[in-house]
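Enquirer: Using only what follows, build the 3D model:
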Amino acid sequence: MPAALLLQREDATVTIIHSKTKNPEELIRQADIILSAAGQPNLVRGSWIKPGAIVTNVGFSLDKDPNAPFGFRVVGDICYEEVCKVASAITPAPSGPFLLISLAMLLSNNLTSAKRIHNFM
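Expert: You can find the predicted model right below:
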C-alpha cells in the first residue's frame, strides 16, 4: 500500500488488484507499471502484460522442490519466462542475496514512507 500512496502523490493513476478482483488480467493489461506482491507463484502471465510495461516482482512464495537444496525454491508472482518477452524491464524472482536485500529495502522504504506521512522526519 505505501507504494500506491507514493505513486498517487506523484499524480499516478493507481489500481489495486486483490484476490477478489474480477478479471485482473484485463486491468493488468492496461498498466504501464506493475508491482506484484500477491505471494502466489507465477500468478501474472505474459499474456496479461502490455508490451513495453515495467514489471516489479515483489511477491514470492516457497514452492516444494525435492531437487532444491532445502526441499523448496523461491518462486515469484510473475511468470518470469513469459513476462520477460513482453515487458521492457522486469525484476527477477527474488532469490539468494537479492531476496534478503529486497526484503530489507522494502521494509526500510515502508518505514521511511510511514515516517514521511506522519511527519516523523
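Enquirer: hey, let's count contacts and neighbours off CA atoms from now on
Expert: Fine.
Enquirer: I'd like to know how many residues surround residue 2.
Expert: For residue 2, the neighbour count with other C-alpha atoms under 10 Å is 15.
Enquirer: Surely it touches residue 110?
Expert: Yes - using C-alpha atoms under 8 Å, residue 2 is in contact with residue 110, at 6.2 Å.
Enquirer: let's see this one next to it:
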Amino acid sequence: MIFFISINIPEDKRNYYQCMVFVNDSLYVNKRFDSLPYLSIGSPVKIIFFKLSADVSIPARFLDTLTTDTFFPKSDMANSSKIDIVFNDSLFNYQVFNNDILKITKGKFKIFRSKGRPMANH
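Expert: Got it, this is the predicted structure:
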C-alpha cells in the first residue's frame, strides 16, 4: 500500500522536522519530513499515525513531539491513500495541565502531578 503524505509545513522548513511513522501500533520508520512525500508499506495497514518532532536546529522545540490522530485506511487492499496532516506550529512547547494542582507563592508557582511530585517549578 502506498500513502501519499502532505503537510502544511513550507518546503524549505521540512528538513527541520523528524517524522516517526507508526503502522499497526509499531514504529515503522523515522525520517526527516522532507524525505517523506510518500510511504510504501508491503503489509496490510489497519492503523497508521505520525509523531512529529523538531530537529535540534530549533533548540526551543527539539524536545517536543506532536502526535497526529490515528488514521484507519478504508481498505487494507487499496493500492494507495492520501493523508493530509495539518501541522499547528503553536502546539510546540504547549502542555495540558489537566486536573493538576497549581501552587502560587511569592511570584513563583509549582505544578504538581496527580502523584504529588513537582512537575514544574517557576
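Enquirer: now what about the TM-score between them?
Expert: Overlay of the two chains. TM-score (TM-score structural alignment, normalised by the length of the first structure): 0.27; 62 aligned residues with a C-alpha RMSD of 5.2 Å.
Enquirer: wouldn't residue 66 of the second structure be in contact with residue 20 here?
Expert: No - using C-alpha under 8 Å, residue 66 of the second structure makes no contact with residue 20, being 10.2 Å away.
Enquirer: what do those two both touch?
Expert: Common neighbours of residue 66 of the second structure and residue 20 (criterion: C-alpha atoms under 8 Å, 6 or more residues apart in numbering): 51, 52.
Enquirer: Show me what the helix of greatest length in the first structure packs onto, helices and strands only.
Expert: Counting residues, the longest helix in the first structure under DSSP state H turns out to be helix 96-117. Under the contact criterion of 3 or more C-alpha pairs under 8 Å, 6 or more residues apart in numbering; DSSP states H and E, helix 96-117 of the first structure touches helix 2-9.
Enquirer: Which strands or helices does the helix it packs on pack on?
Expert: Applying 3+ C-alpha pairs under 8 Å, 6+ apart, one finds that helix 2-9 of the first structure contacts helix 96-117.
Enquirer: Could you check the angle the helix it packs on makes with helix 2-9?
Expert: Here helix 96-117 of the first structure runs at an angle of 50 degrees relative to helix 2-9 (axes from the mean of the first three to the mean of the last three C-alpha atoms, to 10 degrees).
Enquirer: in helix 96-117 of the first structure, what counts as buried?
Expert: For helix 96-117 of the first structure, burial by neighbour count (16 or more other C-alpha atoms under 10 Å) applies to residue 113.
Enquirer: and after the helix or strand encompassing residue 52 of the second structure, which helix or strand comes next?
Expert: Taking DSSP states H and E as the criterion, residue 52 of the second structure maps to strand 48-54. Next helix or strand after strand 48-54 of the second structure toward the C-terminus (DSSP H and E): strand 65-67.
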